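Engineer: model the following, please.
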Amino acid sequence: MRITVFTVATPDLEPAQLAAAAKRAGLDGIEWRYQDVPKPQKDAPSSFWGNNKCSIPTVWEEKDLEVFREAAARSGIQSAAVVPYLTPGDMAGTERVLRAARYLGASFIRLGVHVYDRTRPFAELFAQQRRYLKQAEELCRAYGIKGIIETHHGTIAPTASAAYRLVEECDPAHIGVLYDPGNMVYEGYENYRMGMEILGPYLAHVHAKNAAWEQLPEDPEDGVTRWRVVWAGLKKGVVDWKQVIDDLRAVGYKGCIGIEDFSGQWGTEEMLANFAGSLRKWLDPK
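Structural biologist: Okay, here's the model as predicted:
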């Protein structure tokens, strides 16, 4: 298994700085965030989803992409993926991301998944999602780049089994699933190995981060104790990453594990080094 980093987690570094830091940490590839930085955020402190300095703009020209391609090439590291925030059904946007991925030499992109917020029935969202994925499959086939959906809380794919239902009629050579145990702390936990076995050939990528539940003060009005999830360090959260990696090995997974830390436990360079060291130790326990 190889180790990559998703640049949403490295907001303070420019592309060339990030590529060099990833190389120093011994990583194998970069997943480039594909999202605009809002104008009001451009002068704000760097942040994961705000002023992220390592983001491909959605309205790009080749000269914009060249910054990212050159950064990877200079550091001798692969552009593994382009990771946008697509709306399901946006075929023009999906193809534009595929064009960017082809220019960078990336092997996969992230596809959009419907949010589930109780405002629309699941059956309607499910049917629309499946249609989108079949359309996206044809584009991915034409571009030679895989499209993946992520197990993510707040969507119709919070679990491995739910994601499988969405992709099961697609060709796993072109459509797959990004398995994210950290997201599944929020919503969607299933036994890790069982989820991987359910996904089978659709298991295309993995993200490494962690999260934990914390208890809130008792509500004085109704006396109910409520809980919330917060991001945590790799070794500090609910996910047992040694077990996850043992299970990945057991099902024969040979893809990438992408670093996506939101804990703020370390600065960016230290975070990359710590994640890489821990993951390597679990990947090669000898």
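
Engineer: please count neighbours and contacts with C-alpha atoms only from this point.
Structural biologist: OK.

Engineer: V229 versus A101, what's the distance?
Structural biologist: Separation of A101 from V229 (CA to CA, to the nearest Å) stands at 33 Å.

Engineer: looking only at neighbour counts, state which of the two leads.
Structural biologist: Of the pair A101 and V229, A101 is the one with more neighbours under other CA atoms under 10 Å, namely 23 against 14.

Engineer: name the element the more buried one belongs to?
Structural biologist: Applying DSSP states H and E as the criterion places A101 in helix 91-104.

Engineer: identify the residues contacting that helix?
Structural biologist: Under the contact criterion CA atoms under 8 Å, 6 or more residues apart in numbering, helix 91-104 has outside partners 65-66, 68-69, 79, 81-82, 84, 86, 107-109, 111, 132, 135-136, 139-140, 143, 145.

Engineer: any quick PyMOL command for the buried ones out of those?
Structural biologist: To isolate the buried members of the contacts of helix 91-104 in PyMOL, using 16 or more other CA atoms under 10 Å:
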select buried, resi 65+68+69+79+81+82+84+86+107+108+109+111+132+136+139+140+143+145
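
Engineer: in strands, which of the contacts of helix 91-104 fall?
Structural biologist: In strands, defined here by DSSP state E, the members of those are S79, A81, V82, P84, F108, I109.

Engineer: could you list the buried residues of stretch 115-132?
Structural biologist: Using 16+ other CA under 10 Å as the burial criterion, the residues of stretch 115-132 that qualify are V115, Y116, L125, F126, Q129, R130, Y132.

Engineer: report how many residues lie close to the residue nearest to the second one when sequence neighbours are not counted.
Structural biologist: With CA to CA, 6 or more residues apart in numbering as the measure, T155 is the residue that lies nearest to Y116, at 4.8 Å, once sequence neighbours are left out. Other residues within reach of T155, judged by other CA under 10 Å, total 19.

Engineer: structure for this one too, so we can compare:
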Amino acid sequence: MRFAVFSASTPDWTPEETVAQLAAQGWDGVEWRVTDQDEADPPGFWAGNRATFPLSGLEGDLPRIAAITRAAGLEISGLGTYVPVRDRANAERVLAAVAALGAGRARVILPGLDSGDYRELMDQTRRDLTWIADRAAAHGVTALVELHHRTIVASASAAMRLLDGLAPQQVGVIHDIGNLTIEGFEDPLAAFEMLGPYLAHVHVKNVAWLVTGTRADGGPRWSAEWAPLREGQADIEAYFAALHQFGYDGWVTVEDFSTVVPLAERTRDNLAYLRELDQRVRVRGA
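Structural biologist: The predicted structure is shown next:
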């Protein structure tokens, strides 16, 4: 496996600082966040993120992205964009961008559950992805959709309903254990087997369910909060064991949105933890 960090989770660092830190810590790659965002001070994950490249003018930033990443000895595991699947013009742009970077893959965003009737959203998204698959083939890259809570594809089962019949070389799935702990959880090995060749990428983060209030009926109100990899409810070691049993040996990108531990310490410990787990499950499986 190769380990990368999604720059959405490194908001305090500039792109140059991000690659310098990750290279010094021993990471294999970086997944760049691409979106037009609001300003914020101090920087945050979703606004004012200093490790984000704007979608506006992305083409002009491609030489910088390539140069700083490769100068640090890192690879680009992909572009994590926020382009809606229905936005065909910008989908074309990001597919062309990853082709120019030699990065191979870019994420597009699926509709949320509050966007309309589920059946109609599925039908329209299928049409959009069919178009995107054709454009991905033309560019020789893969468009990725992420299993994500509160979207029309929160599970592997839903992903197969959406993608079945499309070429997996052109449209693939990001499996994300953190998102699935919130909604859409299925046994990981069964999910990998279900996805088969559509399993193109893996995101890792963790989450904890906490009591954050009281419902109107007097019962506890539970909320999902991002947690350090070692401390959340998702069993990351069991997840790695399932990945190895399935035979996955691609990118594992960390997007740790917990804030208990300072950023540099957090990224350093996450890599040590994942390598430890990777080695342990490999030894057990040998």
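
Engineer: can you calculate the TM-score here?
Structural biologist: Remark: TM-score between the superposed chains equals 0.94 [TM-score structural alignment, normalised by the length of the first structure]; 281 aligned residues with a CA RMSD of 1.3 Å.

Engineer: which one in the second structure is aligned with the residue nearest to Y116 of the first structure?
Structural biologist: When the second structure is aligned by TM-score structural alignment, T155 of the first structure is paired with T151.

Engineer: let me see the contact set for its match.
Structural biologist: L110, P111, G112, L113.

Engineer: can we see that at 10 Å?
Structural biologist: By CA atoms under 10 Å, 6 or more residues apart in numbering, T151 of the second structure lies in contact with I109, L110, P111, G112, L113, D114, S115, Y118, E183.

Engineer: would you confirm that S263 of the first structure contacts A208?
Structural biologist: No: contact criterion CA atoms under 10 Å: S263 of the first structure and A208 do not qualify, at 11.8 Å.

Engineer: these two: which is more packed in?
Structural biologist: Comparing S263 of the first structure with A208 by other CA under 10 Å, the one with more neighbours is A208, at 24 against 18.

Engineer: return the residue of the second structure aligned against that one.
Structural biologist: In the second structure, A208 of the first structure lands on V204 (TM-score structural alignment).

Engineer: could you find the closest non-adjacent residue to that match?
Structural biologist: Nearest to V204 of the second structure is V254, by CA to CA, 6+ apart, at 4.9 Å.

Engineer: check A44 of the first structure too.
Structural biologist: Take A44 of the first structure and drop its neighbours on the chain: the residue closest to it by CA to CA, 6+ apart is N51, 6.4 Å away.

Engineer: element containing the aligned partner of the one you found in the second structure?
Structural biologist: In the second structure, N51 of the first structure lines up with G48, judged by TM-score structural alignment. G48 of the second structure is part of no helix or strand when elements are defined by DSSP H and E.

Engineer: how about T225 of the first structure?
Structural biologist: Here T225 of the first structure is assigned to no helix or strand, by DSSP H and E.

Engineer: sorry, back to before: I figured the residue nearest to V204 of the second structure hits H201, correct?
Structural biologist: No: in this structure, V254 of the second structure is not within contact of H201 by CA under 10 Å, at 11.3 Å.

Engineer: which of the two has more neighbours?
Structural biologist: V254 (26 against 22).

Engineer: what does that one correspond to in the first structure?
Structural biologist: So V254 of the second structure corresponds to I259, using TM-score structural alignment.

Engineer: so who does its match touch?
Structural biologist: Here I259 of the first structure is in contact with 3-10, 27, 30-31, 206-209, 234, 271-272, 275-276, 279 (CA under 10 Å, 6+ apart).

Engineer: what's the answer for P84 of the first structure, then?
Structural biologist: For P84 of the first structure, the contact set (CA under 10 Å, 6+ apart) comprises 32-36, 55-58, 93-94, 97, 109-112.

Engineer: rerun that using 7 Å as the cut-off
Structural biologist: By CA atoms under 7 Å, 6 or more residues apart in numbering, the contact list for P84 of the first structure reads R33, Y34, Q35, R110.

Engineer: fine, thanks again, bye for now.
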